[in-house]
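[1] have a look; sequence and predicted model below, questions after that.
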Amino acid sequence: MRTPARARASAAGFSTAFNTEQKIQAALPDPDSMKGWKPKTGKAHVVEQPTPPAQCGPDWDCAAVADGSAKFEEVGEIVTFHLYAFADQPTAQDACRKETTQMAKYTKAEVAPLDGATSHAYYRNAGGLDGINVSLCLGTVVGRVTIEGGGSNLDPKTAHSMSRILIDRVRKAATAS
């Protein structure tokens, strides 16, 4: 899924470094932003010695300086939000390109473009659960929204709305810095 040039420019213009656990936690959805969903897990982690990007090869998240996730459940569906923070925009853009290349082997999902982020979506099956993933590139972070569940209808509209929540949270955390 391609994002309009205007949205790509706005996503590329944001350079906040999410290099603390507090910044990662602020960027991830919380129970208030996920009304109707039950919180399951959440974590944030700062990498003590990040790998230099030149040493990562095809491993797209290798150079992350921090990461975090938050998981919520609603009637048999689970949504997981992941954030990978990078030291700067060029490193994040490189990670996004590598992630897009790795995910090209999966079936594309038709999720509407997300203003403010470069994104792509795909279906996958892992551990007996069907899933839909939306990957988002926003300035210095790469985010992923995964919705999965046994028998889930994997509605692209749900994937879009969950992705919108993550984009809004990241932007809000960036402006609070």
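    Noted; the coordinates are in hand.
[2] can we go C-alpha only for contacts and neighbour counts from here?
    Will do.
[3] ok, and the closest non-adjacent residue to Gly42?
    Spatial nearest neighbour of Gly42, excluding adjacent residues (Cα to Cα, 6 or more residues apart in numbering): Ala70 at 4.1 Å.
[4] against which helices or strands is the one helix or strand the one you found maps to packed?
    Using DSSP states H and E, Ala70 sits within strand 66-74. Under the contact definition 3 or more Cα pairs under 8 Å, 6 or more residues apart in numbering; DSSP states H and E, strand 66-74 sits against helix 21-27, strand 38-46, strand 77-85.
[5] tilt between the second one and strand 77-85?
    Relative orientation of strand 38-46 and strand 77-85, computed by axes from the mean of the first three to the mean of the last three Cα atoms, to 10 degrees: 20 degrees.
[6] here's the one I want to compare it with:
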Amino acid sequence: MNVLLGAVRRAVDRNPAAAHAALDRAQDAAEQALSELRAVARGILPPVLADRGLAGALAGLASSCGVPCEMTVDVPGRCAASVEATAYFVVAEGLSNVTKHSGAASAVVEVSRKDDRLLLRIADDGRGGADERRGSGLTGIRRRIEAYDGRFTLDSPAGGPTTMRVGLPCGS
């Protein structure tokens, strides 16, 4: 975030548009850091997962999404708590991106389990053009996924739509 704010300081007079874009990225980074700090303060695992399970926790995210969101969760049994928490945070960040950046009219989240993998798909009908290099949210998602030897792909051509796919080992 410090690097982004330094870029704003350098660009504010000579390129206000670039400064504004860097401020947006810094705000996203601050929000992500605050979200992660809150999760650590709560003991890493969101209480809603223990209270409602993965399907219930994700349904809560969908209902509070800024655009209509269709949610399908087909996950028999439970995955490791840390994997479910990672899935929860990935969906939360993904839906936050849909609301803030995509201009979408709707979103779809599909969560399923195939063998020992938890599979996530987050899609929207927005303008596309999502780019990991332009913010910390998508980079944070990739890091979370890779920490579990998971897979992350993002397809977001200019003009849309955007689809994020994640595969995580369920753990034991």
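    Thanks, I have it. Just so we're clear, the structure is a prediction, and the values are computed from it rather than from any experiment.
[7] could you get me the TM-score between them?
    Aligned and superposed, the two chains score 0.34 in TM-score terms (TM-score structural alignment, normalised by the length of structure 2); 81 aligned residues with a Cα RMSD of 4.2 Å.
[8] burial measure for Thr91 of structure 1, as a count.
    The number of residues packed near Thr91 of structure 1 is 22, by other Cα atoms under 10 Å.
[9] wasn't it part of a strand?
    No. Thr91 of structure 1 is assigned helix when assessed by DSSP: H, G, I helix; E, B strand; the rest coil, not a strand.
[10] surely Asp130 of structure 1 and Glu148 touch.
    Yes. The criterion here is Cα atoms under 8 Å, and Asp130 of structure 1 meets it with Glu148 at 5.5 Å.
[11] which of those two has more neighbours?
    Using other Cα under 10 Å, the more surrounded residue of Asp130 of structure 1 and Glu148 is Glu148, with 25 against 17.
[12] checking the nearest residue to the more buried one once chain neighbours are set aside next. Helix, strand or coil?
    Spatial nearest neighbour of Glu148 of structure 1, chain neighbours left out: Gly131 (4.1 Å); criterion: Cα to Cα, 6+ apart. Assigned with three-state DSSP, Gly131 of structure 1 falls in the strand class.
[13] you'd agree Gly131 of structure 1 is up against Tyr123?
    Yes. Gly131 of structure 1 lies in contact with Tyr123 (Cα under 8 Å); the separation is 5.7 Å.
[14] out of those two, which sits in the more crowded spot?
    Between Gly131 of structure 1 and Tyr123, Gly131 has the larger neighbour count (other Cα under 10 Å), namely 23 against 19.
[15] how near is that one to Ile147 of structure 1?
    According to Cα to Cα, to the nearest Å, Gly131 of structure 1 and Ile147 of structure 1 sit 5 Å apart.
[16] ok, now Val46 of structure 1?
    Distance of Val46 of structure 1 to Ile147 of structure 1, computed by Cα to Cα: 25 Å.
[17] okay, the two: which has more neighbours?
    Ile147 (28 against 18).
[18] now do the contacts for the more buried one.
    Going by Cα atoms under 8 Å, 6 or more residues apart in numbering, Ile147 of structure 1 touches 77-80, 131-133, 154, 159.
[19] which one of these sits closest to Pro90 of structure 1?
    Nearest to Pro90 of structure 1, judged by Cα to Cα, of the contacts of Ile147 of structure 1 is Asn133 at 23.3 Å.
[20] residues near the closest one, how many?
    For Asn133 of structure 1, using other Cα under 10 Å, the count is 26.
[21] sticking with the nearest residue to it once chain neighbours are set aside, tell me its helix or strand.
    Spatial nearest neighbour of Asn133 of structure 1, chain neighbours left out: Thr146 (4.4 Å); criterion: Cα to Cα, 6+ apart. Element membership of Thr146 of structure 1 [criterion: DSSP H and E] is strand 141-149.
[22] likewise for Gln32 of structure 2?
    Going by DSSP H and E, Gln32 of structure 2 is part of helix 16-41.
[23] immediately after that helix, which helix or strand?
    Scanning onward from helix 16-41 of structure 2 (DSSP H and E), the first element met is helix 47-63.
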